[in-house]
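Student: give me a 3D structure for the following:
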Amino acid sequence: MSFQKRLTANEFVVLAEMHTPKGVNISRLVNDARRIKGRVDAIVIPGMDNGIMRMSSIAGGVLMQQQGIESIIHVYCRDRNRMALQGDLLAAHVLGIQNIVVAHSIDITEGDHREASPVNDIDETTLVKAITTLQNGKDMEGFELDGIPTFNTGCTIAPFSDDKELQEQLELAKAKIEAGAKYIITPPVFDVAYFNEVYAKIKELGVPVIPTVFLIKSLAIAQYIANTDSSAKISDEMISRIRKSSNRELEGIKIAGETIASLKDIAQGVLVQTLGWEYKLPEILDAAGC
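Tutor: Reported below is the predicted structural model:
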């Protein structure tokens, strides 16, 4: 069953994120994907939304399709104008990619090409609306298309630190849904009880909600996130648990697995994010019982 059909049927979905290479060696990407084939419903391929120049997400999405794994690609506004975005979307459809996430991207100054010029010709809501317009047979200027694409479009919620920021993100998400987004992917969840409270508000938007589960690779990373990102809600208890563990790497995998298992009773899916440790995805899925 396809990712879209599972969402429509209100079934729990498991997604895994994999980045394309900074180069043309695709062996690691392909091998990591093969290890979890049949265990995830789709693989999410970000663009350069993390600020690092990489092979395009369209290429990554096609590689996943070639392996017999459904793909979801990110599109966003920082690096392309409206013409390029529409052209890429048409190309994605022709190449067999129909799952799209209009994603939030970091500022260009935080990436590895800091002298690059950001574009931001349109905002995320306008991009979602443009995707809907393409599916109605016209481009953003109203010219008719020769052949009409179809997409399953989602959107993201940016990190939020308090109720005020959450409300702002909910309003933005509502606008994207009204423009045509069919599902939401949230920032990483480190405190399931807190997320459960937040989820009660997000689900009022009326579309499937898919939280992200981030693999904590070390004590240093857990401490860094806790100290620098007030939106993460990493507890002292979690940091203490990792510190006391005789195998901190394995402890992080267990925590990710437990988080996924807990979210099965709350949300409609999870997106597992490992940022370079994609080879650990089978262990995480084992720990989650997936």
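
Student: switch to C-alpha atoms for all contacts and neighbour counts from now on
Tutor: OK.

Student: next, the buried residues of stretch 228-236.
Tutor: Going by neighbour count (16 or more other Cα atoms under 10 Å), the buried part of stretch 228-236 is 231, 232, 233, 234.

Student: mind checking how far it is from the chain centre?
Tutor: 20 Å (Cα atoms, centre = their mean, to the nearest Å).

Student: can you give me the end-to-end distance of it?
Tutor: End-to-end distance for stretch 228-236, by Cα to Cα, to the nearest Å: 14 Å.

Student: next, count neighbours for residue 131.
Tutor: A total of 27 residues lie near residue 131 under the criterion other Cα atoms under 10 Å.

Student: is it true that it lies in a strand?
Tutor: No - secondary structure of residue 131 (DSSP: H, G, I helix; E, B strand; the rest coil): helix, not part of a strand.

Student: ok, it - contacts?
Tutor: 86, 89, 151, 153, 180 (Cα atoms under 8 Å, 6 or more residues apart in numbering).

Student: what sits against the residue lying closest to residue 18 once chain neighbours are set aside?
Tutor: The shortest distance from residue 18 to any non-neighbouring residue, by Cα to Cα, 6 or more residues apart in numbering, is to residue 45 (5.5 Å). Shown in contact with residue 45 (Cα under 8 Å, 6+ apart): 17, 18, 19, 20, 57, 60, 61, 71, 72, 73, 74.

Student: adding neighbour count and distance to residue 201, write those out as JSON lines.
Tutor: Below are those laid out as JSON lines (neighbours: other Cα atoms under 10 Å; distance: Cα to Cα, whole Å):
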{"residue": "17", "neighbour count": "22", "distance to residue 201": "25"}
{"residue": "18", "neighbour count": "25", "distance to residue 201": "29"}
{"residue": "19", "neighbour count": "23", "distance to residue 201": "31"}
{"residue": "20", "neighbour count": "25", "distance to residue 201": "34"}
{"residue": "57", "neighbour count": "23", "distance to residue 201": "31"}
{"residue": "60", "neighbour count": "26", "distance to residue 201": "34"}
{"residue": "61", "neighbour count": "28", "distance to residue 201": "32"}
{"residue": "71", "neighbour count": "28", "distance to residue 201": "28"}
{"residue": "72", "neighbour count": "30", "distance to residue 201": "25"}
{"residue": "73", "neighbour count": "26", "distance to residue 201": "26"}
{"residue": "74", "neighbour count": "25", "distance to residue 201": "25"}
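
Student: I'd like the structure of this one too, to check against the first:
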Amino acid sequence: MNFKKKLSAAEFVVLAEMNTPKGVDISELVTNARRVKDRVDAVVVPDMDNGVMRMSALAGGALLRREGLETIVHVYGRDKNRMALQGDLLAAYVLGIPHLLVVPAEPMSNGDHREAVTVDDLDESGILQMIRSLREGVDLSGFDLKGTPDFTSGCAMAQVAEDSGLDQEIETVKRKVEAGAQYIVTPPVFDLDAYGRIAEALKPLGVPVIATVFLLKNVGMARYMSIHDPGSRISEDMIRRIRKAPDREAECIRMAGETAAELKKMVQGIKIATLGWEHRLPDILASAGL
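Tutor: Below is the predicted model:
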């Protein structure tokens, strides 16, 4: 059963995130994808994630489709206007990539090409409306398409630092669902109790929720995120657990696996993000019993 059918059937889905290379050597991407081919429902391919210039998600998605994996590509408006976005999405569809995830883009000031000019012709809701229009067989100028793509499109939920901001973010996500989002991907989960409240708040929107499981690599990363991203809710107990572990890397993998297993009871899917450690995806899946 493919990704779209599993979503529709309310079955649990497992996604793995894999970045494309900064260059043309695709060997690592392909090798890592083959390792999880029969263990995940789809691979999410970010497009120049964190503002770093890489091979396009469209190319990465096509490569992984060639390897027999379903792929979901990121879509955002920072680098392209509505005309280029529509052309890329039509290309994605004919290359066997009907699954899309509309996300906010990292500011250019945080990336490796700070002199690049941003476009931002359409915001996230505008892009979702654009995708819905293409699914209906019409482009944004009102012209009929020759052949209609059947996309599955999702949206991203922003991190919420305080419970007081949850209602406002739920309203933002609601507008994205009204614009055409068919599933929601939420930020990395480190506090399951707090996430339970988020999952409950999203239920009335009536679309599948997919939670992100993020692999902390070491104490330094956990500490940095706890300070600079308070919405992550990384606790001192979690940092202490990594620091005291005889094998810290194995402990981080175990923690990610535990989180994935618990989230299976709360939402319809998970997306595992390892930020360059895609070779450890099989270990996380094994730890989670997936």
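
Student: out of the contacts of residue 131 of structure 1, which are buried?
Tutor: Buried, going by 16+ other Cα under 10 Å: 86, 89, 151, 153, 180, out of the contacts of residue 131 of structure 1.

Student: tell me which residue of structure 2 matches up with the first one.
Tutor: When structure 2 is aligned by TM-score structural alignment, residue 86 of structure 1 is paired with residue 86.

Student: continuing past whichever strand or helix holds that match, what's the next helix or strand?
Tutor: Per DSSP states H and E, residue 86 of structure 2 falls inside helix 82-94. Per DSSP H and E, the first helix or strand lying C-terminal to helix 82-94 of structure 2 is strand 99-102.

Student: residues in contact with the strand or helix carrying residue 262 of structure 1?
Tutor: Per DSSP H and E, residue 262 of structure 1 falls inside helix 248-263. Applying Cα under 8 Å, 6+ apart, the contact partners of helix 248-263 of structure 1 are 189-190, 192, 213-219, 242, 245, 269-270, 283-289.

Student: mind doing that once more with 7 Å?
Tutor: Outside helix 248-263 of structure 1, the residues within contact range by Cα atoms under 7 Å, 6 or more residues apart in numbering are 192, 213-218, 242, 245, 270, 284-285, 287-288.

Student: show me how far stretch 268-276 of structure 1 is from its chain's centre.
Tutor: Centroid separation for stretch 268-276 of structure 1 versus its chain: 7 Å, with Cα atoms, centre = their mean.

Student: I meant to write stretch 41-60 of structure 2 there.
Tutor: For stretch 41-60 of structure 2, the distance to the chain centre is 10 Å (Cα atoms, centre = their mean).

Student: and stretch 5-21 of structure 2, by the same measure?
Tutor: 9 Å.

Student: ok, and for that stretch, which residues are buried?
Tutor: 7, 12, 13, 14, 15, 16, 17, 18, 19, 20, 21.

Student: let's see which of these end up in helices.
Tutor: If you go by DSSP state H, those have residue 7 in helices.

Student: Serialize the buried residues of stretch 5-21 of structure 2 to JSON lines and add fields for distance to residue 139 of structure 2.
Tutor: JSON lines is the format used below for those (distance: Cα to Cα, whole Å):
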{"residue": "7", "distance to residue 139 of structure 2": "26"}
{"residue": "12", "distance to residue 139 of structure 2": "33"}
{"residue": "13", "distance to residue 139 of structure 2": "31"}
{"residue": "14", "distance to residue 139 of structure 2": "32"}
{"residue": "15", "distance to residue 139 of structure 2": "30"}
{"residue": "16", "distance to residue 139 of structure 2": "31"}
{"residue": "17", "distance to residue 139 of structure 2": "30"}
{"residue": "18", "distance to residue 139 of structure 2": "30"}
{"residue": "19", "distance to residue 139 of structure 2": "29"}
{"residue": "20", "distance to residue 139 of structure 2": "29"}
{"residue": "21", "distance to residue 139 of structure 2": "32"}
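
Student: out of the buried residues of stretch 5-21 of structure 2, which one sits closest to residue 136 of structure 2?
Tutor: residue 7 (20.7 Å; Cα to Cα).

Student: residue contacts, that closest one?
Tutor: Shown in contact with residue 7 of structure 2 (Cα under 7 Å, 6+ apart): residue 208.

Student: kindly report the same for the one 3 residues further on.
Tutor: Applying Cα under 7 Å, 6+ apart, we find residue 10 of structure 2 in contact with residue 268.

Student: rewinding a little: most surrounded residue in the contacts of helix 248-263 of structure 1?
Tutor: Neighbour-wise, these (other Cα under 10 Å) top out at residue 215, 27 neighbours.

Student: quick check: buried residues in the helix holding residue 86 of structure 2?
Tutor: Within helix 82-94 of structure 2, the residues scored as buried using 16+ other Cα under 10 Å are 82, 85, 86, 89, 90, 92, 93.

Student: pull the most distant pair out of those residues.
Tutor: 82 and 93, at 16.6 Å, using Cα to Cα across the buried residues of helix 82-94 of structure 2.

Student: ok, which stretches of the stretch 51-200 of structure 1 are helices?
Tutor: With helices called from DSSP state H, counting those that start in this stretch, the stretch 51-200 of structure 1 shows them at 57-66, 82-94, 124-135, 163-179, 192-202.

Student: nearest spatial neighbour of residue 152 of structure 2, skipping sequence neighbours?
Tutor: Residue 152 of structure 2 sits nearest to residue 99 (Cα to Cα, 6+ apart), 4.8 Å away.

Student: assess the claim that that neighbour and residue 153 are in contact.
Tutor: Yes - using Cα atoms under 7 Å, residue 99 of structure 2 is in contact with residue 153, at 6.0 Å.

Student: closest to residue 279 of structure 1 out of the helices of the stretch 51-200 of structure 1?
Tutor: Closest among these, once you apply Cα to Cα, is helix 57-66, at 15.6 Å.

Student: ok, average deviation of the closest one from structure 2?
Tutor: On superposition with structure 2, the mean distance recorded for helix 57-66 of structure 1 (mean Cα distance after the TM-score superposition for structure 1) is 0.7 Å.

Student: for that helix, buried residues please.
Tutor: Residues 57, 58, 60, 61, 62, 63, 64, 65 are the ones in helix 57-66 of structure 1 that count as buried (16+ other Cα under 10 Å).

Student: ok, these vs residue 163 of structure 1, which is closest?
Tutor: residue 57 (33.2 Å).
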